[in-house]
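J.: next come a sequence and a model predicted from it.
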Amino acid sequence: MITEIYSLAEYESELAKPGLAVLDFYSPNCGPCHMIAPLYNQIAQDQTTVRFYKVNGLDDAGCLVQRKAAVTWWPTLVVYKEGKEIWRDRVPNPPSGDPLRSLEVYLSRVDG
């Protein structure tokens, strides 16, 4: 299941929880974001012990979260463990599934 983050407080609260959290920083107007969405959804369905989130960088609150996470590109995928960033990758334009495959491999190796 993927949960949308709507505020900076929610972002900080979710990252404070134990375990792994994956965030997809996106924009609803971003073509590559739409292209990777089904792959991201599939990974979220397959990974039952990892929490998955989306952050809309065009939304005012999402923009604050994006700034706090130092994200400057859509889509960017970030993995946190106990609130600390442990992995990050950007999906290129034109989009490629490589970052998502890399995410899948990474999650399979990391102890959640």
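T.: Alright, I've got the coordinates.

J.: CA only for contacts and neighbour counts going forward, please
T.: OK.

J.: ok, longest helix in the protein?
T.: Longest helix of the chain, by residue count under DSSP state H: helix 31-46.

J.: and Lys81, what does it touch?
T.: Leu15, Pro18, Gly19, Leu20, Ala21, Gly112 (C-alpha atoms under 8 Å, 6 or more residues apart in numbering).

J.: thought the fifth one was touching Glu85?
T.: No: under the contact definition of C-alpha atoms under 8 Å, Ala21 does not touch Glu85, with a separation of 9.3 Å.

J.: more neighbours: these two, which one.
T.: Between Ala21 and Glu85, counted using other C-alpha atoms under 10 Å, the more crowded position is Ala21 (23 against 15).

J.: what helix or strand is that one on?
T.: Using DSSP states H and E, Ala21 sits within strand 20-26.

J.: just the angle between that strand and helix 31-46, please?
T.: Angle, strand 20-26 to helix 31-46, by axes from the mean of the first three to the mean of the last three C-alpha atoms, to 10 degrees: 160 degrees.

J.: got the contact list for strand 20-26?
T.: For strand 20-26, contacts defined as C-alpha under 8 Å, 6+ apart pick out 14-15, 33, 49-57, 66, 71, 74-82, 112.

J.: one more structure, for comparison:
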Amino acid sequence: MTTKNLTMADFESTIAGNGIVLVDFWAPWCGPCRAFAPVFEKSSQTHPEIVHAKVDTETEQQLAAMANIRSIPTIMAFREGVLVYSQPGALPAPALEDLVTWIEALDMAEIHNRIAEQRAASRS
């Protein structure tokens, strides 16, 4: 599977409608972003069951602002609609593979329970 370009119009539906989504926030002028692009593309081919998406921060400035992007590249990972990872910096291929393995191994029932508990506590 190749990477998918996300815009403000399809960002939320992509996150909500897929199990695991990795998002690369990048810009064409960014050297580290260009260096990371082949690593991200290879991961998309290795893991076709995972949506690999890219957000061009130059054309999608409002989306980048809403995602609180302060440095690029920034990699975000969502599972079952929940943000489970967000960190700036290009990852080498082995680190990206480790990230995918870690995301796949997450106990999402536990994470959803924690989110529910936090929401309940904030309402009290």
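T.: Now that the structure is in, tell me what you want to look at. Bear in mind that the values here come from a model prediction, so they are computed numbers and not experimental data.

J.: TM-score of the superposition?
T.: Here the superposed chains carry a TM-score of 0.83, computed using TM-score structural alignment, normalised by the length of structure 1; 104 aligned residues with a C-alpha RMSD of 1.7 Å.

J.: the strand holding Ala21 of structure 1 vs structure 2, mean deviation?
T.: If you overlay the two and look at strand 20-26 of structure 1, the average distance to its match in structure 2 is 0.3 Å (mean C-alpha distance after the TM-score superposition for structure 1).

J.: that older thread, in strands only, show me the contacts of strand 20-26 of structure 1.
T.: Among the contacts of strand 20-26 of structure 1, the members found in strands (DSSP state E) are Arg51, Phe52, Tyr53, Lys54, Val55, Asn56, Thr76, Leu77, Val78, Val79, Tyr80, Lys81.

J.: pretty sure the fifth one sits against Ile5.
T.: Yes: in terms of C-alpha under 8 Å, Val55 of structure 1 counts as a neighbour of Ile5; the distance is 5.5 Å.

J.: overlap of the contact sets of these two?
T.: Gly62.

J.: more neighbours: the two, which one.
T.: Between Val55 of structure 1 and Ile5, Val55 has the larger neighbour count (other C-alpha under 10 Å), namely 24 against 20.

J.: please report the distance of the more buried one from Lys68 of structure 1.
T.: Val55 of structure 1 sits 12 Å away from Lys68 of structure 1, going by C-alpha to C-alpha, to the nearest Å.

J.: same question, Glu12 of structure 1
T.: If you go by C-alpha to C-alpha, the gap between Glu12 of structure 1 and Lys68 of structure 1 works out to 10 Å.

J.: ok, Val91 of structure 1 next?
T.: In terms of C-alpha to C-alpha, Val91 of structure 1 sits 20 Å off from Lys68 of structure 1.

J.: looking at the two now, which is surrounded by more residues?
T.: A side-by-side neighbour count of Val91 of structure 1 and Lys68, using other C-alpha under 10 Å, places Val91 first with 19 against 12.

J.: my guess is that one contacts Thr72. True?
T.: No: counting by C-alpha under 8 Å, Val91 of structure 1 stays clear of Thr72, with 11.8 Å between them.

J.: so Trp91 of structure 2 belongs to a strand, correct?
T.: Check again: residue 91 of structure 2 is Leu, not Trp. No: Leu91 of structure 2 sits outside any strand when classified using DSSP: H, G, I helix; E, B strand; the rest coil, being coil.
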